[in-house]
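A.B. asks: structure of the sequence below:
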Amino acid sequence: MFNIHKETFQFGGRELTLETGKIARQADGAVLATYGETVVLATAVGAANAKEGQDFFPLTVNYQERYYAAGKIPGGYFKRERAPTERETLISRLIDRPIRPLFADGFKNEVLVVAQVLSHDLENDPDVVAMIAASAALTLSGLPFQGPIGAARVGYINGEYVLNPAIDQYPESKLELVVAGTRDAVMMVESEAQELSEEVMLGAVVFGHAQMQAAIDAIIRLAEKAAKDPRPVPQDVHAPVRAAIKAAASAELAKAFQLPVKFERRDALSAVKKKFAEQFVGEGEGKVAANVYGGLLHDVEADVMRNAVLDTKKRVDGRDLTTVRPIVAEVGVLPRTHGSALFTRGETQALCIATLGTAEDEQFVDSLEGTGKQTFMLHYNFPPYSVGETGRMGSPGRREIGHGKLAWRAIHPMLPSKDEFPYTIRVVSEITESNGSSSMATVCGTSLALMDAGVPIKKPTAGIAMGLILEGDRYVVLSDILGDEDHLGDMDFKVAGTEDGVTSLQMDIKISGITKEIMKVALDQAKGGRLHIL
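C.D. replies: Have a look, this model is predicted:
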């Protein structure tokens, strides 16, 4: 009845087993991953066809922790799992970020990836297990996924890197870093560190990438036995129209990208789009639907902007590659708050407010590992008006939760101990303007607001977002990126820390990964930018 296939490999001193063919057989891909007594089921399903007129790739990743996995019953009146917790949201993003760039260009079918924690031994963290299981499920599914990826957690204990430290080792580690990548390159990094040097951080990424190769090898062996036939990869049928748009519109797009002010540039780009729509939108030869035209023009915009930066080493706002935008920092801007700061960097602005409370204000956290309390909270809000748009206002989305946690990781190592400062701290970052790097503006503004509130932080902390444009063997690393450079570039690389070391590093790659050399350049350049801000 069951056609079961397994692969087992050593990973951080313990066995990790990937099994398929017994559970969730109607999914396109399903893998049960067992690490110690932590068990995660990952499934991947892709719709048979793309919805008509859809011009984006609808990938959804859901990571779920079931209370029964740790022998617990949920609290609350209904006694069942409710909306995703912050941890579940963050791990869903952790899985999503490295796999999203690896789907074939032009693939627009809806894809759902679900990772469910079925058993938790309270020793082996299920997040990395879920990432590996999700990668395996996608590799088996037949979907046009150009993986697999591996993942690893790296600790730094007594001056040595530790692969997948046990949960009870976390307090003694100066580093908590999760890295994901393919056979040849790194795709994603997420970390919190105790003021470690750029060399130690880069070494941790390289160490994790080397160790995850065992997972990639095991997934490939499993796929050789159990993978479904690959679905056809969509062909680029619009290449001739794209080439025609490029020939017609490139000169005017180049002029638009020379305008340094965001709204003037946006209006000029909109005018170019409207002008050439008459020529390329419609029915018949050499014409496409309006939504397809928008996507093709976006491709041409990216090509024009990227080549201009590579050729001239000048950016859309006129800066060179390493210059940070003008900074204005103010504290005590609100009369009745405990601490406040307004941090403005170019066209990005964060209003950060710190509030102090008692032990009664601590945040109660209920998880599979048990219950606990947090004395530091950082909440990030990104209202639509910050980018001059209308839109939904409501509970925080995944992006807001992720950006808030990134800033939390950057600031957390610099807070005083509970014995030194027995107060609960809540910081809210209201993004009032945004043109790139708002999470790093939050780090800077939070550091100022905490000092304004009288919190004896160990050292001021600052953050900077780096970008990358890579074409063949040519590349440039950009300091303090704009929204357009983030949107049209290949990397979002955020580094925060003090004058003495890194406290948080986050990296997301939109291409098929980057090399150690590029990461080293980005880290060194980020250090210069961070010290300038401090």
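A.B. asks: CA atoms for contacts and neighbours, from now on please.
C.D. replies: Will do.
A.B. asks: can you get me a residue count around residue 251?
C.D. replies: Per other Cα atoms under 10 Å, the neighbour tally for residue 251 reads 11.
A.B. asks: mind listing what's buried in the strand or helix carrying residue 401?
C.D. replies: Assessed by DSSP states H and E, residue 401 sits inside helix 398-411. The neighbour-count check on helix 398-411 (16 or more other Cα atoms under 10 Å) flags 400-411 as buried.
A.B. asks: got JSON lines for these, with distance to residue 26 too?
C.D. replies: Formatted as JSON lines, those follow (distance: Cα to Cα, whole Å):
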{"residue": "400", "distance to residue 26": "34"}
{"residue": "401", "distance to residue 26": "33"}
{"residue": "402", "distance to residue 26": "32"}
{"residue": "403", "distance to residue 26": "36"}
{"residue": "404", "distance to residue 26": "37"}
{"residue": "405", "distance to residue 26": "36"}
{"residue": "406", "distance to residue 26": "37"}
{"residue": "407", "distance to residue 26": "40"}
{"residue": "408", "distance to residue 26": "40"}
{"residue": "409", "distance to residue 26": "40"}
{"residue": "410", "distance to residue 26": "43"}
{"residue": "411", "distance to residue 26": "45"}
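A.B. asks: so who does residue 408 touch?
C.D. replies: Taking Cα atoms under 8 Å, 6 or more residues apart in numbering, we find residue 408 in contact with 377-378, 443.
A.B. asks: one more sequence to fold, the one below, so I can look at both together:
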Amino acid sequence: MLQEVTTDFAGRPLKLEVGRLAYQSDAAVVATYGDTVVLAAVNVTDKPTDMPFMPLRVDFEEKMYSVGRIPGGFFKREGRPSEEAILTCRKIDRPIRPLIPPGMRNDMQIIVLPLSVEADSSVDVISMIAASAGMHISSIPFDGPFGAVRVAQMDGELVLNPAFESLADADMDLLVAGTREGIVQIEMSGNAVGEQVIREGMKLGYEACACVIEAIEQLREKAGKPKGDFPLWEPRAEVVEFINSELKDRIIEALAMADKSERDGTLAGLQGEAVEALTEQGHESLGSDVHEVFEDIIKARLQDLAFEQGLRVDGRRLDEMRAVSCEVGLLPRVHGS
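C.D. replies: Sure, this is the predicted structure:
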């Protein structure tokens, strides 16, 4: 059954549809913005893998027919992904990955297929929105949805979702993705602009995401699946207890070492010590558990240093750079410009 939601997005209608294509996928959303049409299909396996990380794959399948062209020459089909296609995959992946429970070990795949692309709307933004909607209505646990928008500074003015071809003349090209709770991704390129311009662009972009989030929520009410009861991996309780009680203080002391090689070597030695001690207690296959607990302690410590003391791990202030040295004339035959 076809279900759709339409909202005004930066002065143009954005339509999200479910039930038109890819019926056998766990979730499939067609997003239409002007003449740009994108299909995002989301799937997940029934059983978890034994991989020690979250197995999420994002594919952006670039097709020449979407812009009204056919590959010429001997090869009549697309070859390997272009640099732009790879970067679009990353733009889709980055805001999605932290919104999935970190213990998820079921294989997940998001395939984004641009069906029609016009010059007046950036396909990467619409692809991110379609993928967000697909994840939100799927059975995969997802702490979303998020919206995405492009903010450009052109002739001194901030513009939402400008025509793709006009971005070459923009002083700032800012991509913002955000949930109801806050911004989850920013990406920016362009000329040197003031911090106030960037802040205003982020604020404008985040506010523009609200209507997209609301539309995706409405789509879930109409066509969303119940979230699946997937088993979430987490380190064993006895491993967490042992490391927190026996090694946590030493981990924090190691993080205070200014020399990176010494710091990394000490932390590696502590991980080996933890594995050895726990193995003697009768535990097996400890690598992933120990690594995860160490990562949690290290991340928490780095956050405390940054937010409470304004310091990096090696003692530098957040606005302090390492000593930089430059030298010329080192190589006799090379040419630089």
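A.B. asks: quick revisit: out of the contacts of residue 408 of structure 1, which one sits closest to residue 196 of structure 1?
C.D. replies: The closest of these to residue 196 of structure 1 turns out to be residue 443 (Cα to Cα; 17.4 Å).
A.B. asks: circling back to that earlier point, quick one: which of the contacts of residue 408 of structure 1 is nearest residue 502 of structure 1?
C.D. replies: Nearest to residue 502 of structure 1 out of these is residue 443 (Cα to Cα; 12.7 Å).
A.B. asks: what about the helix or strand that contains that closest one, distance to the chain center?
C.D. replies: Using DSSP H and E, residue 443 of structure 1 sits within helix 438-452. Mean C-alpha position of helix 438-452 of structure 1 versus that of the full chain (Cα atoms, centre = their mean, to the nearest Å) differs by 20 Å.
A.B. asks: hmm, back to that, so which of the contacts of residue 408 of structure 1 is the most crowded?
C.D. replies: Neighbour counts for the contacts of residue 408 of structure 1 peak at residue 443, which has 30 neighbours (criterion: other Cα under 10 Å).
A.B. asks: need the contact list for the nearest residue to that residue once chain neighbours are set aside.
C.D. replies: In this structure, residue 443 of structure 1 finds its nearest non-sequential neighbour in residue 407, 5.3 Å apart by Cα to Cα, 6 or more residues apart in numbering. Contacts for residue 407 of structure 1 were tallied using Cα under 8 Å, 6+ apart; they are 378, 439-440, 442-443.
A.B. asks: residue 61 of structure 2 too?
C.D. replies: With contact taken as Cα under 8 Å, 6+ apart, residue 61 of structure 2 is in contact with 81, 85, 111-114.
A.B. asks: list of residues touching the strand ranked longest in structure 2?
C.D. replies: Scanning structure 2 for the strand with the most residues, using DSSP state E, yields strand 36-48. Residues outside strand 36-48 of structure 2 that contact it (Cα under 8 Å, 6+ apart) are 21-22, 25-32, 104-118, 121, 123, 126-127, 130-131, 134-135, 138, 140, 231.
A.B. asks: which part of structure 1 matches stretch 122-130 of structure 2?
C.D. replies: Under TM-score structural alignment, the counterpart of stretch 122-130 of structure 2 in structure 1 spans residues 125-133.
A.B. asks: what residue in structure 2 is paired with residue 187 of structure 1?
C.D. replies: With TM-score structural alignment as the criterion, residue 187 of structure 1 matches residue 184.
A.B. asks: can you tell me the SS state at that match?
C.D. replies: strand (DSSP: H, G, I helix; E, B strand; the rest coil).
A.B. asks: with the one 4 residues further on instead?
C.D. replies: On the three-state scheme (three-state DSSP), residue 188 of structure 2 is labelled strand.
A.B. asks: can you count the residues close to it?
C.D. replies: Residues near residue 188 of structure 2, counting by other Cα under 10 Å: 14.
A.B. asks: same question for the one 10 residues further on.
C.D. replies: Other residues within reach of residue 198 of structure 2 by the criterion other Cα under 10 Å amount to 19.
A.B. asks: how far away is it from residue 211 of structure 2?
C.D. replies: 21 Å (Cα to Cα, to the nearest Å).
A.B. asks: also residue 273 of structure 2?
C.D. replies: To residue 211 of structure 2, residue 273 of structure 2 is 52 Å away according to Cα to Cα.
A.B. asks: which one's more surrounded, these two?
C.D. replies: Higher neighbour count among residue 273 of structure 2 and residue 211: residue 211, with 17 against 13, using other Cα under 10 Å.
A.B. asks: list the contacts of the more buried one.
C.D. replies: Contacts of residue 211 of structure 2 by Cα under 8 Å, 6+ apart are 7-9.
A.B. asks: how about a cut-off of 7 Å?
C.D. replies: Residue 211 of structure 2 sits next to 7, 9 when contact means Cα atoms under 7 Å, 6 or more residues apart in numbering.
A.B. asks: shouldn't residue 110 of structure 1 be in contact with residue 56?
C.D. replies: No - Residue 110 of structure 1 is beyond contact range of residue 56, at 9.6 Å (criterion: Cα atoms under 7 Å).
A.B. asks: looking at the two, which is more packed in?
C.D. replies: residue 110 (17 against 14).
A.B. asks: corresponding residue for that one in structure 2?
C.D. replies: Using TM-score structural alignment, residue 110 of structure 1 pairs with residue 107 in structure 2.
A.B. asks: assign a three-state SS to its match, would you?
C.D. replies: Residue 107 of structure 2 - assigned by three-state DSSP - is strand.
A.B. asks: what's the answer for residue 151 of structure 2, then?
C.D. replies: When classified by three-state DSSP, residue 151 of structure 2 comes out as strand.
A.B. asks: my guess is it meets residue 170, correct?
C.D. replies: No - using Cα under 7 Å as the test, residue 151 of structure 2 is too far from residue 170 to be in contact (9.9 Å).
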